[in-house]
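>>> this one's sequence-less:
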């Protein structure tokens, strides 16, 4: 066993529930026992040292195109709530059928315990709050069901804000900020201690949240705009604001957000991903950079392959010069610190 393989990774973003949703409850056993499709299942997570992460519930737009330079329509609100509940049920079913191998975590203490006991620590996350109406009733119910992190928007507008479209090259300064309902949503998330995810937020929305929120600023799966000028990536000024609140950035493995040419090319060396980690660590400090793979939600480097390939990334970070304490911070400690600070334990 190599040194890299024993470093547990807590990951800031995956879309495995959307992939599994297409197979319904029958896909639960495929996740637990292993399958050829996608980036994550339990055997590959164990092989790669993936100890857990934020498991996103995301509702695609009707007839959604592949994200290149694209704007997206808003899905119908009733369908979004129904689909959100269906994917939440999938997550709970995975936990129930796992014989203790998967734990849906509702606190940082839960995550720490799960990692120590070798369980996959899953966190219920919503990416794009279309399931929640402006009255916010569903938010409170979903929180009771285990929701602990939420991105107000995906890359499309909804009743709360204007998500940043996929554009390259482009700044994230596209469109207006939070609506009045969006401001109410941020206040309610602070009240419930739900982590607010700024990935997919446009720049005006980012600054509106920075002004309103009393929690650390977090972008769960975004990269450095200075390296890859994609609208989804964070400017230096945004990075500085994240640092100033004690927040973090989870590095997205998607080649669209890593490369400086904006090309969807899987022949992208892991050194390009490492470059984003190093840039953000140098700009705002090692305590503010982590991993946010976007497994099962984007095109990743072939050199990584899937969750089983995470030791290769740890090796690449080590080869760049990150020492053991720094690797532990990037791999899981920074996420645990920020979640503990946000959730209160």
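Received the coordinates, thanks. The model shown is predicted, which means the values in this text are computed figures rather than measured ones.

>>> going forward, measure contacts and count neighbours with C-alpha atoms only.
Will do.

>>> Break down the stretch 101-250 of the chain into its strands, ranges please.
Ranges of strands within the stretch 101-250 of the chain are 102-104, 120-127, 147-151, 195-196, 218-219, 248-251, based on DSSP state E, counting those that start in this stretch.

>>> Output those in a markdown table; the columns should cover distance to residue 60.
Formatted as a markdown table, those follow (distance: least, Cα to Cα, whole Å):
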| stretch | distance to residue 60 |
| --- | --- |
| strand 102-104 | 24 |
| strand 120-127 | 10 |
| strand 147-151 | 14 |
| strand 195-196 | 20 |
| strand 218-219 | 20 |
| strand 248-251 | 22 |
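
>>> Out of those strands, which gets nearest to residue 337?
Proximity of the strands of the stretch 101-250 of the chain to residue 337 was assessed by Cα to Cα; the nearest stretch is strand 248-251, lying at 9.8 Å.

>>> Buried ones in the closest one, by neighbour count?
Residues 248, 249, 250, 251 are the ones in strand 248-251 that count as buried (16 or more other Cα atoms under 10 Å).

>>> isn't the first one right next to residue 337, touching?
No - under the criterion of Cα atoms under 8 Å, residue 248 is not in contact with residue 337, lying 9.8 Å apart.

>>> List of residues touching the lengthiest helix in the chain?
When the chain is parsed with DSSP state H, its longest helix is helix 77-97. Identification of contacts with helix 77-97 by Cα atoms under 8 Å, 6 or more residues apart in numbering yields 17-18, 21, 24-25, 28-29, 31-32, 57-59, 101-104, 124, 130-133.

>>> Below is structure B, check it against A:
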């Protein structure tokens, strides 16, 4: 089946800004050149039917030698210095706007679901500015309001480290995500402020107590942009069935993370992982959350993915495998992008 037979994909998470900002990343201009490093650039995105997604601002700890989200199991890294976090966050955000400025109208940072939908229809790549961790946000929340004006529409309270608002979940095999304390009082205020501003709160990387604290506070759909099912891969980074049921009850959604160590039942970092493992995860997520509550959250440029996909140009292989499993055209459209548009429209109050 040809690429054109599949719906365009809007993806819940990528780390291309981190790669482009690295020592050999090439800066925003490199996004427009077909490369052989990493997973995502515009030419390969066009080949794979990748229409757009959430572009994450993630800050490596100062002494990390290989800054790669989610790769190293073990204890939590220490909290970041606030000034360092703000400086690095601003540089990554500028990278995103630099891509937009150089795109000749082919790439747009969007702030509404209507604008996102229009971009997908017109072949313009929509990008949602997402912060993967609130490390750069002060407890007075002044930065939150400034960032919202700049275009921030999605916020993960934490990555895999503590901050003033919550604690992330360290990656352990055969350990529950109930790994530490829940939200701080500042974290509760941050959730309320995000609800007021209609910023999407991303529950990926948040530990279980924090998840349930957000669920009790928020009036928005519960969303985990790049997480998988603990029942199939018992990594503390994944979501338990009760968490998935809560997401379903809130009319929220989950984006499938392509990281092989969050997909496999043995959590091995094995690039030979077959597509069927990904399909089984989708099956379980759909069973628990519903066909209207599942999408993709690839984590491109942040994790090791199956060599059967390889990079963003391989997305049609996953869609084909899902079609072979019995997902019809309507279901594939929902998984590919319609569910993300739906949940963002509801979250952003449109």
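Sure thing, it's come through. What you see is a predicted model; the values in this text were computed from it and never measured.

>>> Can you pull the TM-score for these?
Scored against TM-score structural alignment, normalised by the length of the first structure, the superposed chains reach a TM-score of 0.97; 345 aligned residues with a Cα RMSD of 1.4 Å.

>>> Can you lay out the buried residues of strand 248-251 of the first structure as JSON lines showing distance to residue 177 of the first structure?
Converted to JSON lines, the buried residues of strand 248-251 of the first structure look like this (distance: Cα to Cα, whole Å):
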{"residue": "248", "distance to residue 177 of the first structure": "21"}
{"residue": "249", "distance to residue 177 of the first structure": "21"}
{"residue": "250", "distance to residue 177 of the first structure": "22"}
{"residue": "251", "distance to residue 177 of the first structure": "24"}
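
>>> hang on, the earlier thing: where do the contact lists of residue 248 and residue 337 of the first structure overlap?
By Cα under 8 Å, 6+ apart, residue 248 of the first structure and residue 337 have no common neighbours.

>>> thinking again about what came up before, of the contacts of helix 77-97 of the first structure, buried ones?
Neighbour-count burial (16+ other Cα under 10 Å) is assigned, among the contacts of helix 77-97 of the first structure, to 17-18, 21, 25, 28-29, 31-32, 57-59, 101-104, 124, 130-133.

>>> In helices only, show me those.
Mapping these onto helices (DSSP H) picks out 17, 18, 21, 28, 29, 31, 32.

>>> and the gap between the corresponding residue of the second structure for residue 260 of the first structure and residue 300 of the second structure?
Structural alignment places residue 260 of the first structure opposite residue 265 in the second structure (criterion: TM-score structural alignment). Distance, residue 265 of the second structure to residue 300 of the second structure, using Cα to Cα, to the nearest Å: 21 Å.

>>> And those two? Which one has more around it.
The residue with more neighbours, out of residue 265 of the second structure and residue 300, is residue 300; 23 against 17, by other Cα atoms under 10 Å.

>>> excluding its backbone neighbours, what's nearest the residue mapped onto the more buried one from the first structure?
Using TM-score structural alignment as the criterion, the counterpart of residue 300 of the second structure in the first structure is residue 295. Residue nearest to residue 295 of the first structure in three dimensions, not counting chain neighbours: residue 14, with 4.7 Å by Cα to Cα, 6 or more residues apart in numbering.

>>> That neighbour is in contact with residue 291, isn't it?
No - counting by Cα under 8 Å, residue 14 of the first structure stays clear of residue 291, with 10.7 Å between them.

>>> tally of neighbours for residue 56 of the second structure?
28.

>>> That one and residue 350 of the second structure, how far apart?
23 Å.

>>> repeat for residue 270 of the second structure
Separation of residue 270 of the second structure from residue 350 of the second structure (Cα to Cα) stands at 42 Å.

>>> More neighbours: those two, which one.
Between residue 270 of the second structure and residue 350, residue 270 has the larger neighbour count (other Cα under 10 Å), namely 16 against 11.

>>> what about that one, which SS state?
What DSSP: H, G, I helix; E, B strand; the rest coil gives for residue 270 of the second structure is coil.

>>> Measure how buried the closest residue to it other than its chain neighbours is and give me the count.
With sequence-adjacent residues excluded and distances taken as Cα to Cα, 6+ apart, residue 270 of the second structure is closest to residue 260, at 6.5 Å. Number of residues near residue 260 of the second structure (other Cα under 10 Å) recorded here: 25.

>>> now the helices for the stretch 251-350 of the second structure?
Secondary structure of the stretch 251-350 of the second structure (DSSP state H, counting those that start in this stretch): helices located at 275-289, 315-325, 329-333, 339-347.

>>> I would like the range of the first structure that aligns with the shortest one, please.
This means helix 329-333 of the second structure. Helix 329-333 of the second structure corresponds to residues 324-328 in the first structure, going by TM-score structural alignment.

>>> how many neighbours does the residue mapped onto residue 280 of the second structure from the first structure have?
Alignment note (TM-score structural alignment): residue 280 of the second structure maps to residue 275 of the first structure. Neighbours of residue 275 of the first structure under the rule other Cα under 10 Å: 16.

>>> Alignment lookup: residue 99 of the first structure to the second structure.
If you follow residue 99 of the first structure across to the second structure using TM-score structural alignment, you land on residue 104.

>>> mind checking how far that match is from residue 304 of the second structure?
Distance, residue 104 of the second structure to residue 304 of the second structure, using Cα to Cα: 32 Å.

>>> quick one, which of these two is more surrounded?
A side-by-side neighbour count of residue 104 of the second structure and residue 304, using other Cα under 10 Å, places residue 304 first with 22 against 9.

>>> With adjacent residues omitted, what lies nearest to that one?
Once flanking residues are discounted, residue 304 of the second structure sits nearest to residue 259: 5.4 Å by Cα to Cα, 6+ apart.

>>> Could you measure from that neighbour over to residue 71 of the second structure?
Distance from residue 259 of the second structure to residue 71 of the second structure, by Cα to Cα: 9 Å.

>>> Residue 247 of the first structure contacts residue 218, correct?
Yes - using Cα under 8 Å, residue 247 of the first structure is in contact with residue 218, at 5.3 Å.

>>> Look at the two and report which has more neighbours.
A direct count of neighbours by other Cα under 10 Å for residue 247 of the first structure and residue 218 places residue 218 higher, at 29 against 25.

>>> which residue in the first structure lines up with residue 318 of the second structure?
Alignment note (TM-score structural alignment): residue 318 of the second structure maps to residue 313 of the first structure.

>>> Who are the contact partners of that match?
Residues counted as contacts of residue 313 of the first structure (Cα under 8 Å, 6+ apart) are 270, 274, 304.
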